[in-house]
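Engineer: 3D model of this:
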Amino acid sequence: MDFIGKAIQDFSSFIWGLPLLILLIGGGLYLLVLSRFLPFRFFGHAIQVLRGKYDDPNDPGQISHFQALTTALSATVGMGNISGVAVAIAVGGPGAIFWMWMSAVVGMSTKFFTSSLAIMFRGKDSQGALQGGPMYFITEGLGKKWKPLALFFSACAMIGALPVFNVNQLTQAINDIMLEPNGIKESDTGNWAIGIILVIVTSIVILGGLKRISKVTAKLVPAMVLLYFVLVIVILGVHIEDVPKYFGMIFTDAFSADFIKPDAFFGGALGTLIILGIRRGAFSNEAGIGTAPMAHGAAKTTEPAREGLVAMLGPFIDTIVVCTLTALAILVTGVWQTSDANGVSLTATAFGNAMPGVGKYLLMICVAVFSISSLFSYSYYGTKSLSFLAGAKYKNYYNYLFIASIIVGATSSLDTMISLIDSAFALMAIPTMLATIILAPKVMKEAKKYIAKLKN
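Structural biologist: The predicted structure is shown next:
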């Protein structure tokens, strides 16, 4: 197992090199310029769409704009924001957050294009149901000769959708926050028990399909984001005098990399810091990875650009807003310099220091809901991927693999779980970004038509 873990970590470091960085950030910048910053210019309109102003229940699709966004957000607003930010700060210091922001700004444009394509080039599965996602816009938009790329994406997505990281961090949180302070030491038996409980809860929801998943996430995600927001505001209020200092350090340390160990990559420590921030940013908002278009492709709409605008709100909410809140909570409490904890344990230490007695337990509620709701969305992504590979009648078999992997996540090491999902995400990004860049001019034609309709 140690050998396998080391091999996965080495592969993750290799695949997240300069070529992928250029594809994700360079490709995203190209899309941003091509669109003339359209996602930002129509930010207010996107909010109106999200509120249901343009909903039509007779449009093709399965779920509303709001449900599509909350389904996508339930996968992204989760452990990437609570644990991923902590990992970034523990390894790279405050400057890593700046590069997470940069990945989000670029990611908003990328999400606009990928999710517009998910509606433009919806395909039908083997049972005739309307579907969207990178595998469909690759085959429908680029043609059947590109199908191997779509199959490659689907195979990688089945791994990337596994819940091992989220479950790993939820298990760590339960042990660190609830069990160990009460005299119950972490053990294999305890981790197995946590895994089995998660299996039961997850099974009840995911075996009910997309409509049950979207209804559950539409209720859970907004409530938990609000609770988390309030808790962090309390922490920042307690340490208000330190907020300007650490907020400033996010910018100053982004180019000095004082807290990261030098690496042989370009720019030494700075290059390592940039990649760290972008990797954690990609895990946080998944822009360019290709998961969110699978949720947005199910939205009830005939306007691709409209769904693209809704989708671009995702990186803003989960990386610009939620990740920044987490980062400031960790920074102002000083735990990133005084604690050896990593991942969710570091965030829990920050909450415990700022709100003695209740802080850790309130965070535990958020962690549990974020983690479990993300399991629901990821299971949907995995079933769609298997459906494309093997046929729709086999798609539910993925849920059994998904449920079994919950136990693996509950009983494995953090480093291995992060590297496994990072590797899968990197491989998913290659076909998603290549197809998006090639098809981007068609999205712009569609966007211009949509803008013209709004003006009339």
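
Engineer: CA only for contacts and neighbour counts going forward, please
Structural biologist: Will do.

Engineer: just checking, what packs against whichever strand or helix holds Ala282?
Structural biologist: In this structure, Ala282 is located in helix 269-285 according to DSSP states H and E. Using 3 or more Cα pairs under 8 Å, 6 or more residues apart in numbering; DSSP states H and E as the contact test, the elements touching helix 269-285 are helix 65-76, helix 85-92, helix 95-120, helix 414-455.

Engineer: next up, for comparison:
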Amino acid sequence: MEMLNQLLKDFSSLAWGLPLLILLIGGGLYLLVRSQFLPFRHIGHAISVLRGKYDDPNDPGQISHFQALMTALSSTVGMGNIAGVAVAISIGGPGAVFWMWVSAIIGMSTKFFTCTLAILYRGKDSAGEIQGGPMYFITEGLGKSWRPLAVFFSFCGLIGALPVFNVNQLTQALNDILLIPNGVEVGLYSNLIIGILLVSITALVILGGIKRISNVASRLVPSMVVLYFILVIIILVAHSNVLPYYLKLIFTDAFAANYYPKNDTFLGGVLGALILHGIKRGAFSNEAGIGTAPMAHGAAKTDEPIREGLVAMLGPAIDALVVCTLTALAILVTGVWETTSDNGVSLTASAFADVMPNYGKYALLVCIAVFSMSSLFSYSYYGTKCMSFLFGADKKHYYNYFYILSILIGATTSLSMMINLIDGVFALMAIPTMFATIILAPKVIIELKAYSKRHKLIKHEN
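Structural biologist: So this is what the prediction gives:
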């Protein structure tokens, strides 16, 4: 058993290692240059699309642009933004934040391409309903001979979408922030109660399908981002005297790596290791290129692929440039990253408790709970999409029952082996997604230039 645990741990580390980062970041840079930064010049237009200016209820699809973005965001805005950023800073120092930003900007380009393709090459499931996602743009865009790649993606998606890690971390946060400090004895019984509560809420939402998931996500995600923003602003105002110093330190330490362990090097130096660390954390947080977001955006009501790509592009900006930055600044200005031995979500909780000792960590817990719950809803949808592609639309509901059972397992056990397995296969989803996206990139460029010219977004074709 110990050997199997180590094997899965090595598998997860290898899957999230340098080859995947080269594919995600190198591929993203290629897409950025290939598009001549054109999508970034259309951010104003993307916001107009998001606000519903171009919505047409008669367009094919199931949900609005806004609901598609919120569904995708509900899976990325979560523990990665709150606990993941804390880990990045505790290991890499302030400079890691800068490289997370770089990863986010590259991720914006990747999301634009993958989610444009999700609409451009939509397919139909066995029930005849229009569907989008990497498995469909692989088979529809590259041809039926590429179906094994789509099957590989879908099979990995079945396992990668399981919520064991998310539930495990949420249970830990409830124990550490709420139960233990208030004298409640935690164990199998208390974790089982948490699991049953999560199962009840999740089942109520996910059994209603994508429309109910998107409706709930479109209400929860914006409100929690606003609450989180307000809480961090309170922290930043309380430490406004040191805010300029830490903002400057993020940039200077990004190229000095003064806070990164000197015994850990990459490409011959500590700076290389810091860049790798920051970009890895950023890629893990915004999930650009993994293939999850195209499944949500592929359900959008639109007949204009570029519009959905532009809306999807806003995802990493909200996820990393806003939420991750808020977390980072809260941890830095309070100084808890240097004064405590806390890590992960506990470090973020320490920052909130520093300024708001009575209610800060509880307000943070509310944000964590909602972010994590909304992630549970979205991942169930991704799993059913993969199930439907592999075994038929009439079988997809079986995945929900398996999914709900895994919530109980995640809440009541540590499951380090399962978590490493899920992390690893989740990362493997990026291989077919990025390969297909890079091959089909010229098709997106043609569509982008035609759309820009047709809607007079540029004066002449680039």
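
Engineer: ok, Lys300 of structure 1 to Ser126 of structure 1 distance?
Structural biologist: When distance is defined by Cα to Cα, to the nearest Å, Lys300 of structure 1 is 21 Å away from Ser126 of structure 1.

Engineer: wait, which of the helices and strands packed on helix 269-285 of structure 1 is closest to Gly357 of structure 1?
Structural biologist: Comparing these by their distance to Gly357 of structure 1 (Cα to Cα), the top pick is helix 85-92, with 21.1 Å.

Engineer: where in structure 2 is the aligned partner of the closest one, by residue range?
Structural biologist: Residue correspondence for helix 85-92 of structure 1 in structure 2, counting by TM-score structural alignment: residues 85-92.

Engineer: now the matching stretch: how far from the chain's centre is it?
Structural biologist: 17 Å (Cα atoms, centre = their mean, to the nearest Å).

Engineer: Pull out the buried positions in the strand or helix carrying Ile250 of structure 2.
Structural biologist: Ile250 of structure 2 is part of helix 243-256 when elements are defined by DSSP H and E. Applying a neighbour-count criterion of 16 or more other Cα atoms under 10 Å, the buried positions in helix 243-256 of structure 2 are 243, 246, 249-251, 253-255.

Engineer: that older thread, check the fit of the match of helix 85-92 of structure 1 onto structure 1 and give the mean distance.
Structural biologist: Compared with structure 1 after fitting, stretch 85-92 of structure 2 has a mean deviation of 1.7 Å; criterion: mean Cα distance after the TM-score superposition for structure 1.

Engineer: and the residue nearest the centre of structure 1, what is it in contact with?
Structural biologist: When Cα atoms, centre = their mean is applied to structure 1, the residue found nearest the centroid is Thr76 (3.0 Å). Remark: with contacts taken as Cα atoms under 8 Å, 6 or more residues apart in numbering, Thr76 of structure 1 is in contact with 283-286, 318, 374.

Engineer: Output the buried residues of helix 243-256 of structure 2 as a markdown table; include the columns distance to Pro60 of structure 2.
Structural biologist: Compiled in a markdown table, the buried residues of helix 243-256 of structure 2 are given as follows (distance: Cα to Cα, whole Å):
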| residue | distance to Pro60 of structure 2 |
| --- | --- |
| Leu243 | 48 |
| Tyr246 | 48 |
| Leu249 | 48 |
| Ile250 | 45 |
| Phe251 | 45 |
| Asp253 | 48 |
| Ala254 | 45 |
| Phe255 | 48 |
